[in-house]
Structure formats: C-alpha cells, structure tokens
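S.K.: Pasting the sequence and the predicted model now:
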Amino acid sequence: MTSRMLLVSPAMNASVRQARFDDGGPLEEGGAAAARSAAGSLPAAARVLVSPGARCRETADALGLDGVRAPAPAGLDVGRWRGLALDEVGAAEPQALARWLGDPASAPHGGESVADLCGRVAEWLAEAAGAEGRSVAVVEPEVVRAAVVAALGLDAAVFWRLDVAPLTVTEVSGRAGRWNLRLGRPLTAPAAP
C-alpha cells in the first residue's frame, strides 16, 4: 500500500525570527496572516495531524485544518535550553552546544538527542505507512528534518544540513523502507476560480 504524507512546517513566530529554542510562543501576526492566506491550498486529506506545539496548532487553525493533536510528531525536547537564544547558549555553554551540534547522540541540555528524535519520527512514519489515503501533518521544522533523514535512510549527522522554511510542504510518499520525497513547496494563496 502506498502512503502519502504532507508535512507542513508552521508559520513564523518570534522564536524562529530571533533564533531561539521554541518556548511555545504564538505565531507572529504576519505568520498567521500568511497561513490564513494559504488556507485552501492543501489537497483534501483522509486525516490531519497536528504536533502539540502552539505554533503548529495556530498554523493548522489559520490554514482552516481541523486536525487531531498527535504527540508522536512533537518537536525536539531541548530541555533546559527551551526559550533561550542560540547565542545565549553558545556564550554560556559553548562546549555543550558544539557537542550537541556535532554529535547527533548528544543531549547536553537534558532533553532529547537528535538521534532519538530521528528514531521517534522514523517509527511514526513506519506506522503512518499503513494508513490509507493522504495525510496532512502540521509539524515542527525539526520533525520535517527528521522525516527526511528517516525517509532517505541518511545518517542523523546530516540533520543540521537540512533547512526547512516556514509554511512549506514536504511530501513523503511510498511505503516503509521505500520513500520518495518532494521538498519544500511553499504554501501560497489558492488561485482564484
């Protein structure tokens, strides 16, 4: 059975703009407006899943998606670094930050490692492979990265080499063990009839 999952990255919020570890803050008005203008641009789906983070929930709402909260594709748990700017962590814990960015199995912040996130998302994709019809999932950018790593069977070390822009769609299709990708299509306002 072929599965099709559209992974939608959330709209812009202050954490993204300020290069901070997400602290659960709301979307910026511009991000919410961009998502509202893209409402109706996604194809119909058999199921809509929404990561539990505030920016994912608000993006789904702005897109007009009635989704089910899904804990499995939650964002990366960055432990005590939550809400801190990358520069702050780099100044206070330069060796820990370097270790975290260089070693996917490292979790010096006390949260989840990148390797663990990639494993969790790979399991989620394998479970999703059994679902019939198209799924749409509004998920954190790091979940999109982890899905690309899992789908292509890449080493988790490439995780930080993947950029995921706000309000883009990455499509994963195929079946567990054999996935194809369509990367980073921007969500835009649907064409007028």
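M.R.: Nice, thanks for sending it over.
S.K.: For the rest of this, base every contact and every neighbour count on C-alpha atoms.
M.R.: Will do.
S.K.: gap between the residue nearest to residue 28 when sequence neighbours are not counted and residue 79?
M.R.: Once flanking residues are discounted, residue 28 sits nearest to residue 13: 4.8 Å by Cα to Cα, 6 or more residues apart in numbering. Per Cα to Cα, to the nearest Å, residue 13 is found 20 Å from residue 79.
S.K.: Second structure follows, compare the two:
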Amino acid sequence: MTLRVLLLSPATGPALRAARFDDDSPLDERGIAQARAVAGAVPRASRHLTAPSRRCRETAAGLGLSAEPAPGLVGLDVGRWRGLGLDELAAAEPEAVAAWLADPAAAPHGGESVVALVGRVGAWLDGLGSGNDGESDDGDGRVLAVAEPAVIRAAVVHALALPPQAFWRLDVRPLTLTALSGRAGRWNLRCGEALGPAS
C-alpha cells in the first residue's frame, strides 16, 4: 500500500520566538490559540502520531487530535545547548557553532549530529506501514504526525536522498504540512502547505 505521511510542524512557542533551542517548555496562550484556529483545516488520516515534546503534544491537543506518542519522532538532541539562545551560543562558542552548522556529522554540544538525526528519522519513516514502527497500518495509509521542524527537515533529506548539508537549507514554518507519499526507498514530496491564517 502507498503511504501518505503528513508531517505537521507545531505551533509557535516561546523558544522559537526567542530564537533559542527548545527545553521542552509548554506552548503559551498564543501558540495554543494558533493551533485551535486551524483545527478545522487538519486533513484526515487513519493514524495520528505526535512527537514526545511538550509543544508537539500540546499542538496536537489544540488541533483536537487524539495522537499517540511516537518515540521515532523525538527532536534533535542538542545536548548541553538545550534552552540556550543561538546568539548567546554564537558569542560564547563561535567555533563550535560554526563547526555544527558546517559539518552535519559534528555534535560539539554532546548531543546528536544531523547525520544521526537523518538516519534515525529515516529508519522511522521507512518502517511505517511495515510493522517496524510498532503498529501495523490497518487504515487507508494516511498518517498525520505532529513533529518538530528538525525532524521534518531530516525526513525530507532522507526521503529525497539529499546530501545531509541540505538540512540547514530547508525551512519549516509553524503549523505547515509537509507531505511524503510512497513507500520505503521511493518517496515524493509536497511541502509547506499552510493550514490557515495563523501560520
């Protein structure tokens, strides 16, 4: 069966507005309102998944989805940089930040490299519908997953067999859909579909 995987980025939260790495902080009232405003525009799917992060879970709830947690959708682990602002890091550790942005295999923060993230998310994506994701696909092949922007970028890099350096060239706006259709090893992409005026 051909799968259609709809990856939905979460609503804007305080970390994104402050240009800092998320520390699993909750959505604020503005983010919750954004999710609720577009709830009626969410496409149908036979399965609803969510990343374990708080903002993804709260976005799913704001959209009215009863989404099951998917450990394969865990966001990029930025290690000791968690909760810190990009400007703050660029001033304190300019060489480390430059290395991280230039080399997708680098992880100067002690967390996960972009290469590792792409591999992990790619394995999750390719396992959908095959029972390797812990669930059989007994519906219509449509999966909607609320996932962090880094996870969505990693899925696109994997699905299109892009070089890992392309990861930093992809922009995922809040509350937008990125659709992948096909099956393991052969995916097609439709990206950046806005759900409504809030995004």
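M.R.: Nice, thanks for sending it over. These numbers were taken from a predicted model, which means no experiment stands behind them.
S.K.: Do you know the score for how well these two fit?
M.R.: TM-score of the superposed chains, computed with TM-score structural alignment, normalised by the length of structure 1, equals 0.95; 189 aligned residues with a Cα RMSD of 1.1 Å.
S.K.: Residue 153 of structure 1 matches what in structure 2?
M.R.: With TM-score structural alignment defining the correspondence, residue 153 of structure 1 maps onto residue 161 in structure 2.
S.K.: Doesn't that match lie inside a strand?
M.R.: No. Assignment of residue 161 of structure 2 by DSSP: H, G, I helix; E, B strand; the rest coil gives coil, placing it outside any strand.
S.K.: Look at it and say how many residues are nearby.
M.R.: Residue 161 of structure 2: 13 surrounding residues under other Cα atoms under 10 Å.
S.K.: Kindly report the same for residue 115 of structure 2.
M.R.: Residue neighbour count, defined by other Cα under 10 Å, stands at 20 for residue 115 of structure 2.
S.K.: What helices and strands are in contact with the helix or strand hosting it?
M.R.: Per DSSP states H and E, residue 115 of structure 2 falls inside helix 114-127. Here helix 114-127 of structure 2 touches helix 149-159, going by 3 or more Cα pairs under 8 Å, 6 or more residues apart in numbering; DSSP states H and E.
S.K.: what about the helix it packs on, distance to the chain center?
M.R.: 7 Å (Cα atoms, centre = their mean, to the nearest Å).
S.K.: how close does the match of residue 153 of structure 1 get to residue 169 of structure 2?
M.R.: 14 Å.
S.K.: Also residue 30 of structure 2?
M.R.: 28 Å.
S.K.: Of these two, which one has the most company?
M.R.: Higher neighbour count among residue 30 of structure 2 and residue 169: residue 30, with 14 against 8, using other Cα under 10 Å.
S.K.: just to revisit the earlier point, mean deviation, the helix or strand that the helix holding residue 115 of structure 2 is followed by versus structure 1?
M.R.: Counting by DSSP H and E, the element after helix 114-127 of structure 2 in chain order, helix or strand, is strand 142-146. Here strand 142-146 of structure 2, set against structure 1 after superposition, deviates by a mean of 0.4 Å using mean Cα distance after the TM-score superposition for structure 1.
S.K.: Now strand 142-146 of structure 2: buried residues?
M.R.: 142-146 (16 or more other Cα atoms under 10 Å).
S.K.: ditto for stretch 179-190 of structure 2
M.R.: 179-184, 187.
S.K.: Between all of the residues you listed, which two are at the greatest distance?
M.R.: 179 and 184 (14.4 Å; Cα to Cα).
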